[in-house]
Structures are given as structure tokens and as C-alpha cells.
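**Q** Below: sequence and its predicted model.
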Amino acid sequence: MSNVFSFTGTIGRDAEVRYTASGMAVLSVTVANNIGFGDKQQTLWLRVSLFGKRAEGSLQNYLKKGQQVFVSGELSQNEYKANDGSTKTSLEVVANIIDLVGKRNEGGASYPAAEPRQAAPSKPQSMAHDNFDEPYDDDIPF
């Protein structure tokens, strides 16, 4: 039986690449995934690791804080002792796939607004029913 966990989320901290004692590259990144709705919404923080040649490439340069990503891999839950002696758990995904999704959100800043449009020249009366003078709406969802 296969353990595959796929989700989308937002990177919480820039990716880091380390090397094991045997020389294998390990890319590590933390991804936030929101679950639930309304007052019941929670944020799960998942540690994501990518091993080998795929971790050595330029992917690290694109996995920056605020970037939305799609992750697919094997999910595991790890237990560890905190400094206060309590037992804590963390979720970790050993990724097979990390894909960029959408644009990077620069610290919550909105994207630059479009430049104001110049007024269009007057049109012939036969085309008066067409709305060519109205600005184009880039936010159409389809």
C-alpha cells in the first residue's frame, strides 16, 4: 500500500539545502496549509524535504517565503521532546514533487496596479452598443 499525501500551501521560510555525511543533498522548507472554514480554520505547518539530485538544482532559488506550492510525497508524524520535557509532534513530508503554484506574495503586499488607460477615440455610431471603451477586467475567474 502506498502513502501519498498531496496538498497546496504557502512557504513560511526560504528553502535551505544541506548535505548529509555521505554527500547527499537535502532541501528543506516549511509549508503552511490551511484547513477548515470560518471560526474552525487552522493552519498546519509541515516540514517538507526533497533528497538527491532534485535538491541540488536551482529549485531552492524559487522556494521563497510567501510562494505558493503544490507538494506531493510521503507523510510521516514524528514525536520529540521539547525543552520543557513535554512530548510534541511534527508532520513531515518527504517530497516526490514540489511545484510552484501562482505568484509569490511579497509579504502580503498587493501586486502593482495597472497603468491608467487612455481614453479611446470616439467610435462610429453603428458600434455604439459595443463596450469597447470600458477597461478590460483582468480579474475574470475563467
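**A** Arrived safely, thanks for sending.
**Q** alpha carbons only for contacts and neighbour counts from here, please
**A** Will do.
**Q** element containing Phe7?
**A** Counting by DSSP states H and E, the element that carries Phe7 is strand 5-19.
**Q** Which strands or helices does the next helix or strand after that strand pack on?
**A** Moving toward the C-terminus from strand 5-19, the first helix or strand encountered (DSSP H and E) is strand 25-35. When contacts are defined as 3 or more Cα pairs under 8 Å, 6 or more residues apart in numbering; DSSP states H and E, strand 25-35 packs onto strand 5-19, strand 42-51, helix 53-56.
**Q** do you know how far the most centrally placed residue in the chain is from Glu74?
**A** Nearest to the geometric centre of the chain sits Gln68, at 1.5 Å (Cα atoms, centre = their mean). Taken as Cα to Cα, to the nearest Å, the spacing of Gln68 relative to Glu74 amounts to 19 Å.
**Q** Ok, Thr30 next?
**A** From Thr30 to Glu74 the distance is 15 Å (Cα to Cα).
**Q** Looking at these two, which one has more neighbours?
**A** Set Thr30 next to Glu74 and count neighbours by other Cα atoms under 10 Å: Thr30 wins out with 21 against 16.
**Q** Presented hereafter is structure B, for comparison with structure A:
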Amino acid sequence: MGFDNTVTVVGNVTRDPELRFTQGGMAVANFGVAWNKRKQDGEEEVSFFDVSCFRNLAENVAESVSKGTRVVIYGTLQQRSWENQEGERRSKVEIIADDVAPSLRWASAEITRNEFKGEGGGPRGGGGGGGGGGGGGGRPAGNEAPPAYDMDEEPF
């Protein structure tokens, strides 16, 4: 039985997404998100997360999301550890996004459908980066089947 660490976080983007490309040409976007939890005594507890997106999702997020945008993030938790310049051991938990969407609770959005490129998503196999979504991202490239329907056809 596998361990599933899937999370859904609704929060506000704390910094504009930073889009960069790997040497292999894969898009990677990183941004921060804050989630507020109101306690019974009325005080708020804030949690901050770093979010990483890959491939099509990264490009779509960089184009569509900015600081202050309220988003819904679906992905998995990943812990990273490293040693800083002083030799101290550091670690953090980040969200590897499979999908990012605007929260429509206090906003509206106009959806622009991107052409499906057949690219997969993330660092979980297939030699790829991370999440997917938006305009044809998804899970790892080698394991992805073509769509079961014509992408230009309405679903109903």
C-alpha cells in the first residue's frame, strides 16, 4: 500500500511566480502562498508554503497568477534538506503542485483554454519536473495516455 500525501491548500500568493527553465528546457515556476487559520479565541495563525510547478502548469501559473491572488493548490508535500554556507543542516516542506486554480469565492476569472501539448508533469518519474494542469500539464511524461476524447469536442 502506497503512502498518499496529497494536499489541497487555499491561500493568497505571497510573491509573484518566478519562471525559469532547466538546461533541458523544462519550465519551472516557484512562488509562495499563505494560509490563515482563525482560532477559537479570534486570533489568526498563518502558515507559509513554498510551491513548485513544472512544465505547462509552470508557464500558465507565471502568466496568470501574481502576488495577492487567492488560489487553490492541489499537490503533494515534499521535504527537502540541504546544508547552508555555515554548514548548518536545513530542511523545508514544499508543495509540488499538480494543479493551481484561482479561488472564485471573491473573484471571477475568464478561462482561456490552451492547446494540449502532450507533456507530462513532474518529478515523480518519467524524468520530468513537477505538477501539471492548466493547459495540458499532468503527471509524468512517459506514463501519460492520450486523451480519451477529442480535446476540441465539448464534453456534453
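**A** Sure, I can see it. Note that the coordinates shown come from a computational prediction; the quantities given were computed from them, not determined experimentally.
**Q** For Asn84 of structure 2, give me its contacts.
**A** Arg90 (Cα atoms under 8 Å, 6 or more residues apart in numbering).
**Q** picking that back up, quick check: the strand holding Phe7 of structure 1 compared with structure 2, mean distance?
**A** Here strand 5-19 of structure 1, set against structure 2 after superposition, deviates by a mean of 0.7 Å using mean Cα distance after the TM-score superposition for structure 1.
**Q** relative orientation of that strand and strand 25-35 in degrees?
**A** Put simply, strand 5-19 of structure 1 runs at 150 degrees to strand 25-35, going by axes from the mean of the first three to the mean of the last three Cα atoms, to 10 degrees.
**Q** For strand 5-19 of structure 1, report the contacting residues that lie outside it.
**A** 25-34, 55-56, 60-61, 63-75, 93.
**Q** What residues sit buried inside it?
**A** If you call a residue buried by 16 or more other Cα atoms under 10 Å, then strand 5-19 of structure 1 has these buried ones: Thr8, Gly9, Thr10, Ile11, Gly12, Arg13, Asp14, Ala15, Glu16, Val17.
**Q** Rebuild these as a markdown table, extending it with distance to Leu44 of structure 1.
**A** Shown next, in a markdown table, are the buried residues of strand 5-19 of structure 1 (distance: Cα to Cα, whole Å):
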| residue | distance to Leu44 of structure 1 |
| --- | --- |
| Thr8 | 11 |
| Gly9 | 9 |
| Thr10 | 11 |
| Ile11 | 12 |
| Gly12 | 11 |
| Arg13 | 14 |
| Asp14 | 17 |
| Ala15 | 18 |
| Glu16 | 20 |
| Val17 | 23 |
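**Q** Dump the helices and strands packed on strand 25-35 of structure 1 to TSV, plus distance to Ile97 of structure 1.
**A** What follows is these, written out as TSV (distance: least, Cα to Cα, whole Å):
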stretch	distance to Ile97 of structure 1
strand 5-19	9
strand 42-51	8
helix 53-56	10
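**Q** got the end-to-end distance for stretch 56-67 of structure 1?
**A** Taking Cα to Cα, the first and last residues of stretch 56-67 of structure 1 lie 19 Å apart.
**Q** about what we covered before: so which of the helices and strands packed on strand 25-35 of structure 1 is nearest Ile98 of structure 1?
**A** strand 42-51 (8.4 Å; Cα to Cα).
**Q** equivalent range in structure 2 for that closest one?
**A** Matched against structure 2 by TM-score structural alignment, strand 42-51 of structure 1 falls on residues 45-54.
**Q** Which stretch of structure 2 lines up against the strand holding Phe7 of structure 1?
**A** Using TM-score structural alignment, strand 5-19 of structure 1 pairs with 7-21 in structure 2.
**Q** circling back to that earlier point, closest to Gln41 of structure 1 among the buried residues of strand 5-19 of structure 1?
**A** Nearest to Gln41 of structure 1 among those is Gly9, at 14.1 Å by Cα to Cα.
**Q** And that closest one, how far from Val69 of structure 1?
**A** From Gly9 of structure 1 over to Val69 of structure 1 (counting by Cα to Cα), the distance is 6 Å.
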